[in-house]
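Colleague: build me a model from this:
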Amino acid sequence: MTERPADEKDIVLAAQRGEQAAFSELVRRHQRRAYAVARAIVINHEDAEDAVQEAFLHAYRAIDRFLPDQAFGAWLHRIVANAALDVTRRRKVRDADELPETVASPFRDPAEKGELRARLTEALNTLPARQRAVIVLHDVEGYKHAEIGQMLDIPEGTARSDLHYARSQLRQVLGALRQS
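Modeller: You can find the predicted model right below:
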């Protein structure tokens, strides 16, 4: 690809013709948002990177099945979300046999650096992966319920319900943390 087409549809068509530079441009344009989607689901940086890598590999292999009249970002983010959920499932299986190396201290000083972030991360980790994904995609990334439904392959109403449940669960968990 000698010129860099400005229109994403042209880039997708070039990638479908086998132009690797075009697919590289799609990766460049979407890698940050793809990482944010994956991170919303898996929380862990390394797992998010793995999910994004798997998703881009899957997208590369399936680019010929993509319909250029659709939004490439929405198609890709659905692949990323599915890859992240797969990573989460695999981690659950791996972690089921592992014991933690350290025991958490029963007392934590709220003045510790990053304590609020740690508590929020801990609270988010109590949620099922899909509900954690919905709350982060909606409240942090700013996606609408319909977009989240498309990404996670769930009905819009389920995305709304998951968001409600996740917020309620976080209130309970964070309230318990505040009292302790």
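
Colleague: C-alpha from now on. contacts and neighbour counts both.
Modeller: OK.

Colleague: could you pull out the helices for the protein?
Modeller: 8-16, 20-42, 45-62, 72-95, 115-125, 129-135, 145-152, 156-179 (DSSP state H).

Colleague: winner for burial among those helices?
Modeller: helix 129-135 (a mean of 25; mean count of other CA atoms under 10 Å).

Colleague: list the helices and strands it packs on?
Modeller: Identification of packing neighbours for helix 129-135 by 3 or more CA pairs under 8 Å, 6 or more residues apart in numbering; DSSP states H and E yields helix 20-42, helix 72-95, helix 156-179.

Colleague: orientation of the second one relative to helix 45-62 in degrees?
Modeller: For the pair helix 72-95 and helix 45-62, the angle between their directions (axes from the mean of the first three to the mean of the last three CA atoms, to 10 degrees) equals 130 degrees.

Colleague: to compare against the first, here's another:
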Amino acid sequence: MTSWFLGKESSSWWGQEVRCLTLEERADWEVFKQLFRKMFGPPEYINRKKQEFTELRQGKLTANEYYGRFIDLSHYYLEVAANPIEMLRRFRLGTKKKWCSMTTTTSCDSYQEFYEILLRIEDSENMPSESEEEEKDGNKRKDDKDKGQASQGLRKTQSFKRSGASSSSSNGCFSATGQ
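Modeller: Reported below is the predicted structural model:
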């Protein structure tokens, strides 16, 4: 399919590559992508993506967003992506300083394990503290109490007219007359 989209050049290129590959390598999508990028990926673009990967920092990104960008950009830097120790080092390097310092006592063998720890830290930071919960509950009870008093007060002061003629008294309230 690729040769159809790209024309005869890609077809002849793939024909030459196939001669050098084993049967397993021919069927491996990752092998094809690597060879394809090497041949048809502009070096300037690849270098720019490698630079992005090198300079990637979490900043205001969530743990999921940071992890996703890290994975996407690592595909352009195959030498680093193939080294699990270097991937962990670079992932830690880009993590928020505050979160990174929280994980110093936790041992990780891979950046995926480190990512899972970041998720737990992020979840715990997003959970309301006990004092915030108590404050919310107190405000809710106060609001409910105030609403109850306001509605009771309205019921006590409302006057309803009966059918028939009514007249206004001197204090502005209506009184029922007639039937």
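
Colleague: got a TM-score for the two of them?
Modeller: Remark: TM-score between the superposed chains equals 0.30 [TM-score structural alignment, normalised by the length of the second structure]; 86 aligned residues with a CA RMSD of 4.9 Å.

Colleague: could you dump the helices and strands packed on helix 129-135 of the first structure to CSV with distance to Val134 of the first structure?
Modeller: Listed next are those as CSV, based on distance: least, CA to CA, whole Å:
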stretch, distance to Val134 of the first structure
helix 20-42, 8
helix 72-95, 11
helix 156-179, 6
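
Colleague: out of the ones you listed, which comes closest to Tyr60 of the first structure?
Modeller: helix 20-42 (7.4 Å; CA to CA).

Colleague: tell me the angle that closest one makes with helix 115-125.
Modeller: Going by the same axes, to 10 degrees, helix 20-42 of the first structure makes 90 degrees with helix 115-125.

Colleague: what helices or strands is helix 20-42 of the first structure leaning on?
Modeller: Using 3+ CA pairs under 8 Å, 6+ apart, helix 20-42 of the first structure sits against helix 8-16, helix 45-62, helix 72-95, helix 129-135.

Colleague: out of these, which is closest to Ile148 of the first structure?
Modeller: Closest of those to Ile148 of the first structure is helix 129-135, at 6.7 Å (criterion: CA to CA).

Colleague: now tell me what touches the closest one from outside.
Modeller: Contact with helix 129-135 of the first structure is made by 37, 40-42, 85, 88, 124-125, 148, 152, 159, 162-163, 165-167, as judged by CA atoms under 8 Å, 6 or more residues apart in numbering.

Colleague: how does it look with 6 Å?
Modeller: Defining contact as CA atoms under 6 Å, 6 or more residues apart in numbering, one finds that helix 129-135 of the first structure is touched by Ala40, Ile41, Asp162, Leu163, Ala166.

Colleague: check stretch 75-93 of the first structure too.
Modeller: So stretch 75-93 of the first structure is contacted by Ala38, Ala51, Val52, Ala55, Met151, Leu152 (CA under 6 Å, 6+ apart).

Colleague: let me know the helix or strand that Ser167 of the second structure is in.
Modeller: Per DSSP states H and E: Ser167 of the second structure is located in strand 166-168.

Colleague: and that strand, how far out from the chain middle?
Modeller: 65 Å (CA atoms, centre = their mean, to the nearest Å).

Colleague: show the subsequent helix or strand relative to that strand.
Modeller: Later in the chain than strand 166-168 of the second structure, the nearest helix or strand by DSSP H and E is strand 174-176.

Colleague: mind listing residues that contact that following strand?
Modeller: Here strand 174-176 of the second structure has contacts from Ser166, Ser167, Ser168, using CA under 6 Å, 6+ apart.
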